[in-house]
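1. Here is a sequence with its predicted model. Questions after.
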Amino acid sequence: MKNYLKKLFKNSDAAGKPSKKAGYIIVIGLIGLLLIILSNVFSTAGSDDNDSTINIDSNETNEQSADETFSNNSSKTSDVDEIEAGYEEDLQEMLNQIQGVSNTEVMVNLESTRVKIYEKNLISGQQITEETDTNGGTRDIEDTQEESQVVLVNQGDKEVPLLVRTEKPDVRGVFIVAEGVDHASVEQRVVEAISRVLDAPVHRVSVMPKN
């Protein structure tokens, strides 16, 4: 290529100015072609980098969503465990006060965490449309719509839902192991006490004598 260019310019000097001008045009054309090739190469590399960045960002977003979901589930599980532990401690202390019952151990299994009930406004609307058929008869079509909205109250510089009450979670089951419950009358008193305190049916309460 180098020898070709030298030969081209040498011939141009011998032939005159037009040939020399043509040589410059060819050189400029080659330089332009080289710039186009380099531009395409860098553009492709940049596109690959952008794709990699997008994939990385997408993976980070998915991981963040998974972490948030796991955190929420862990929080709910922790709340249930805390409520169950509180029930177990209170029941154990209470049952040990019953005559004939001692050395009690209690396990409580709950459905969920506490349920919060918020105040709601009920918005209802009614629309009656009269239609006439081809025979001249008429009929009324009634359309009723209802919508509920949570009531918000001001608390400092923000609005929060108005809490009406908090309901205790339903009890799945209670298992009790204690000394003295091998007597039928004592076992019955224990079952009745647990059933009334937790508002749970008696078939969900199991009482076993301790070794």
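-> Thanks, I have it.
2. going forward, measure contacts and count neighbours with C-alpha atoms only.
-> Fine.
3. Check the gap between the residue nearest in space to the middle of the chain and A184 for me.
-> Closest residue to the average C-alpha location of the chain: T69 at 4.5 Å, with Cα atoms, centre = their mean. For T69, the distance to A184 equals 48 Å [Cα to Cα, to the nearest Å].
4. second one coming, line it up with the first:
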Amino acid sequence: MGKSNIKSDLAKVINDKKFLNAVVIALILAFLLLAISFLSTTRKKETEESLSTSVDNSSAIEEAAKDTMSNYEESEKQTLRTLLAKIENVGEVEVMINFKSGEVKVPAIEENTQEALTEETDSQGGNRTTTQKNGGSTVVMAGDGSKNEPYILQVNKPEISGVLIVAEGASSAKVKYDIQVAVSTLYGISIDKVNVYPMKN
């Protein structure tokens, strides 16, 4: 008798429209929660991958810039060493160059200027003229469709702030002065930024 009562109570509850509506609403809510959870996880993964890619790209750009700067510095030192060694009585030379900044790329810029002239007449017959100028500039981009980059007009080499030279013949005041003048002229820096010292025997 107890079992049949339970069965009939269950049948009543299952056939009750309110109960069915509550079950349907609970199922819909559960489905929505699963969908939101899945979408947020997917977006989180995409964001992490995007951040990882941008960090990798910026690291690669920084490494390339360091390599370029290092190669330029080494090339300048070697050229200067070779030139100075050819000056009479200079002998063996060691060079250190200090750069103020890295390589500077100057992009092409398009200037956009607009001018609007407004003339107004008030009720007493007075005239007023207003001129409004709007201007702006944008960087000119160039690319092959898959990749756009700024169009570079010129590349300014790194600016040199000082040079240190150790030379065999620098114990002679004349040789020291000749080295300072040569380096000053070559790099367009003042003589006081060129430090020359004799090499230890």
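-> Everything's here; your move. Bear in mind that the values here come from a model prediction, so they are computed numbers and not experimental data.
5. Please name every helix or strand in contact with the longest helix along the first structure.
-> Longest helix of the first structure, by residue count under DSSP state H: helix 17-95. Packing contacts for helix 17-95 of the first structure, counted by 3 or more Cα pairs under 8 Å, 6 or more residues apart in numbering; DSSP states H and E, involve helix 2-15, strand 102-110.
6. Now the next helix or strand after the shortest one on the second structure. Mean distance?
-> It stands for strand 102-110 of the first structure. Remark: after strand 102-110 of the first structure, the chain's next helix or strand is strand 115-118, criterion DSSP states H and E. Mean deviation of strand 115-118 of the first structure relative to the second structure after superposition (mean Cα distance after the TM-score superposition for the first structure): 4.1 Å.
7. Past strand 115-118 of the first structure, which element shows up next along the chain?
-> The C-terminal neighbour of strand 115-118 of the first structure among helices and strands, as given by DSSP H and E, is strand 120-132.
8. List the buried residues in that next one.
-> Using 16 or more other Cα atoms under 10 Å as the test for burial, strand 120-132 of the first structure gives K120.
9. Can you give me every residue that contacts the counterpart of E159 of the second structure in the first structure?
-> Alignment note: E159 of the second structure maps to D170 in the first structure; criterion TM-score structural alignment. By Cα atoms under 8 Å, 6 or more residues apart in numbering, the residues touching D170 of the first structure are L110, E111, S112, A200.
10. hmm, which two among those residues are most spread apart?
-> Greatest spacing in the contacts of D170 of the first structure, by Cα to Cα: S112 and A200 (14.5 Å).
11. Which of the contacts of D170 of the first structure are retained in the second structure?
-> Contacts conserved in the second structure for those, counting by both residues aligned by TM-score structural alignment, their matches' Cα atoms under 8 Å: L110, E111, S112.
12. Buried members of these into ChimeraX, please.
-> Applying 16+ other Cα under 10 Å to these, the buried members can be selected in ChimeraX as follows:
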select :110,112
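13. from the kept ones among the contacts of D170 of the first structure, which is closest to G23 of the first structure?
-> Set against G23 of the first structure, the nearest of these by Cα to Cα is S112 (86.6 Å).
14. Okay, the closest one and S52 of the first structure: tell me how far apart.
-> 43 Å.
15. Could you tell me how many residues sit around the aligned partner of S74 of the first structure in the second structure?
-> Mapped onto the second structure by TM-score structural alignment, S74 of the first structure lines up with E63. The number of residues packed near E63 of the second structure is 12, by other Cα atoms under 10 Å.
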